[in-house]
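In: Any chance you can model this:
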Amino acid sequence: MKNTIKAAAAAVILLASGAAAQTPPPGVKMPFPMAPQTPFDTMNSPEVSADGRITFRVFAPKAEAVSVKPWIPGLPGEIKLTKNADGVWSVTTDPAKPGAYRYRFVVDGATISDTRNTYNSPMHRDTYSLVEVPGGADDLQTYRAGVPHGLVAELNYDSPVAGPQRRLHVYLPPGYSAGKNYPVLYLLHGGGDSDLDWPTEGRAGVILDNLIAQGKAKPMVVVFPDGIIEGSWPMGEPEQDKFGLELRTVIVPLIEKSFNVSTRPEDRALAGLSMGGIQTLNIGLLHTDEFRYVGVFSSGWFPDTLKAFEAKYGKGLKANTDRLKVLWIAHGETDIARNNSLAMMKMLDSKGVKFYREETPGGHDMVNWRRYLSEFAPLLFH
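Out: Below you'll find the predicted structure:
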């Protein structure tokens, strides 16, 4: 028994001292290899240089073709990798703008995540690896040491509207306290995505941490729901999407029961990007008695839906939206949603609805949406 204990202790000492290349004592079987077995064990992927160049690597000695598909504005949608003598494929990109970006590899036609990278961003039915390009001192989406940081919590629940095993995430600001009722921003993701998009690729928690630390935004709780409900059509008219009902009758009461938040309409905001922007329009413009701040990022109804919405709700739209403290709408110059956004704003103008509008460089991407969150959040809860 004593010999067994001594052998185990020796193994622990080897692990703790980092003696990976040493041989374990006789009779001691290690739970994992002590020394690197292949180039996969020592390579890093991704690596980001000081000027924003990203090096991607894959160990695939028998593969015939490897490429990477990054969601990075300004870079090609697919980039080929080259193989070295050790079977490691690699490529270094041109400099990328600061931000967090999704990517995946294609190895002989098979799409895979980066197995050397545990930082990922799940969609509704898919998962991407994530790479972060840090920004400068004034970049709000870059994590900074010394800045008080909030936390993101996961909350599972059953929904009488959408069914069992639903999930959402919640950002709690730095210093979250039981003695205070915080205002709440409900922040919606785009089509095909999930409640983890804003907390991961969207960098929402980091952006709020930095804004709050700089005194530019009030401490707030931010809720990231799952906006996709099977059998529902979120891109259509309000009645075609069950999520609006779930948000108002299930999620809002759940948040107000589970966290220290205000229940006043003046302390509730709603915003969303792309598909989530349409959901925001359908909910936020018709229920201004429940939400007083509305943000629409790169979105707008499709032409037929816009006509149907105007015909059904246009007459009372001004009276409804007069309750809003902020109606904020933005899209990119090359945004695929630009025409829908412009048509929507034209309709709102015709009804006398007051709103803030902005057109920014760039397109339908998270670079713009992080910018919009950074501009929208400071307007809330004043």
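
In: drop to CA atoms for contacts and neighbour counts, all remaining ones
Out: OK.

In: what element comes up after the longest helix anywhere in the chain heading to the C-terminus?
Out: Across the chain, the longest stretch assigned as helix under DSSP state H is helix 2-16. Later in the chain than helix 2-16, the nearest helix or strand by DSSP states H and E is strand 47-48.

In: what's that next one packed up against?
Out: Here strand 47-48 touches strand 54-59, going by 3 or more Cα pairs under 8 Å, 6 or more residues apart in numbering; DSSP states H and E.

In: To compare with the earlier structure, here is another sequence to fold:
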Amino acid sequence: MKRESLINKISRKTALLFLALTVLLSMPLSSIAADALPAAPPSGYDRVQNNIPHGQVSYITYQSSATNSQRRARIYLPPGYSASNKYSVLYLLHGIGGNEDEWYNSGVPHVILDNLIAAGKIQPFICVLPNGNATGNGISDGWENFTKDLINSLVPYIESKYSVYNDAKHRAVAGLSQGGAQSLNIGLPNADKFNYVGGFSSSPITKQVGQLFPDGGAKVRANLKLLFLSCGTSDFLISNNNRVRDYCKSNNISYTEWLLQGNGHDWTVWKPSLWNFAQMACARGFTDYGPVTPPEPRSAFEKIEGESYNSQSGIQDGSCSEGGECVGYIENGDYTVYSNIDFESGATGFKARVASDTSGGNIEIRLDSITGPVIGTCAVAGTGGWQNWVDVQCNVSGVSGKHDLYLKYTGGSGYLFNVNWFQFTKGGTPDVLVGDLNGDGSVNTTDYALMKMYLIGSIEDFPVENDLKAGDLNSDGVINSVDFSIFKQYLLGLIPKLPY
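Out: Purely as a prediction, here's the structure:
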């Protein structure tokens, strides 16, 4: 009897546990999520941390069929981005007075995502910051036209140029104010293209629920993994949030609503909303692709092709007369980034193969960010043509181990120079650049004039260290009229390189 009573008790407890689980699993997703997220972020969630890896933000330009023009956007590539991995993409939209710079300048999504990745809260993913006003000739409503721009032009561009997944499970759209409304207007009717949708303080251009859910919500229920609605309770636009929420509640559509008590229509809502949305989307499968493998380190002491960058800002690839491609169309402030460069025990010199049909500029060599420490600056003089290639070099110091390398290009207006390849040297001083007699890192008519002065006895040596090696153009151990003749032929383009 006791044994049978014990069995009955266990059976009743098991049945109660099963019933509790059934009730829990049948609850709306929003109710479960409220136990953990959304929540107020910790202090410092939006501040740069110097002791963690940082992603890279750059501009991109794509051709839009919606505006029949080139359009610009920003793109965030997470720390360690590598083409050997595939990534998910979040399209993050700005408000009515902004453009592709608004989120970056005021909302710092790159900082928020860097910190979340470093804390192990999310897997790395790509974030694209478009200009949501796709206006142009003959276009009456640029905000409405952006739907075509995003779906037909920007998304295909990203999926053709970057190592990303091209399915709805790995694609999200979210935004603030006008961009929040756009995210709902685009994402909900296209839930089979965007499985995660976030509207932060959505503006009055939010469409009527009959347009957001034209089939009564069937597509959303079948496809959407996260609908995130957030707003400050003191926001004068809260009614747009409420009518979407009320429709979802009445039509069995899962959603998460986060109301920030006393907050208005500002960044105190939008930045924390992104922090929550990113984590919740990842938890629902947005980054369900396993661990991301960092890129293999590249030796700083082997030639690195300029066009083999991991990310860039402003430049374009161009053809190279010495074979392959080069970094071209460089203007002041542009840069290229090369991830995980191994400097081993230290580098002392930098050499680059460059060409310029203008007065050139400089290459600032920085570590780990575009504002990181400068380890050297390499001057680039004009070479007389965009395909007249010469070597330039400079000293570097204060670098060892593995770093992300940033080459920042500076100079005057217009295009500065092209870069074919570069590499670092170690031990002692940098290799001597044959023909560079004044030590400015380039070979040109100034050096030719110095050789003439040397041969007629006006000077006894050249300003550059190791002047014999620099001036002995045919490597016969002496500097004489033969070297002078070789120099002239080199400057005329009759000889491709020195020494000859």
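
In: How close are the two chains, by TM-score?
Out: The TM-score (TM-score structural alignment, normalised by the length of the first structure) is 0.59; 239 aligned residues with a Cα RMSD of 2.0 Å.

In: Which secondary structure state does residue 45 of the second structure sit in?
Out: Assigned with DSSP: H, G, I helix; E, B strand; the rest coil, residue 45 of the second structure falls in the coil class.

In: ok, and the closest non-adjacent residue to it?
Out: Closest residue to residue 45 of the second structure apart from its sequence neighbours, by Cα to Cα, 6 or more residues apart in numbering: residue 112 at 6.0 Å.

In: Shouldn't that neighbour be within a helix?
Out: Yes. Per three-state DSSP, residue 112 of the second structure lies within a helix segment.

In: Count the residues that sit near it.
Out: Counted with other Cα atoms under 10 Å, the neighbours of residue 112 of the second structure add up to 20.

In: picking up where we left off before, which of the residues in the longest helix of the first structure are buried?
Out: The neighbour-count check on helix 2-16 of the first structure (16 or more other Cα atoms under 10 Å) flags 7-8, 11, 14 as buried.

In: One more: stretch 47-62 of the second structure?
Out: 53-60.

In: go on, stretch 19-27 of the second structure?
Out: Residues of stretch 19-27 of the second structure include none that count as buried (16+ other Cα under 10 Å).

In: For the stretch 351-500 of the second structure, just list every one of the strands.
Out: Residue ranges of the strands in the stretch 351-500 of the second structure, as given by DSSP state E, counting those that start in this stretch, are 361-367, 374-380, 385-395, 402-410, 418-425.

In: Tell me what angle the fourth one forms with strand 374-380.
Out: Read it as strand 402-410 of the second structure. Strand 402-410 of the second structure runs at 40 degrees relative to strand 374-380, counting by axes from the mean of the first three to the mean of the last three Cα atoms, to 10 degrees.

In: Could you list every helix and strand in contact with strand 402-410 of the second structure?
Out: Packing partners of strand 402-410 of the second structure (3+ Cα pairs under 8 Å, 6+ apart): strand 335-342, strand 361-367.

In: so which of the ones you listed gets nearest residue 425 of the second structure?
Out: strand 335-342 (12.0 Å; Cα to Cα).

In: what stretch of the first structure does that closest one fall on?
Out: The alignment of strand 335-342 of the second structure onto the first structure (TM-score structural alignment) finds no residues at all.

In: and that strand, how far from the chain's centre?
Out: Distance of strand 335-342 of the second structure from the chain centroid (Cα atoms, centre = their mean, to the nearest Å) equals 13 Å.
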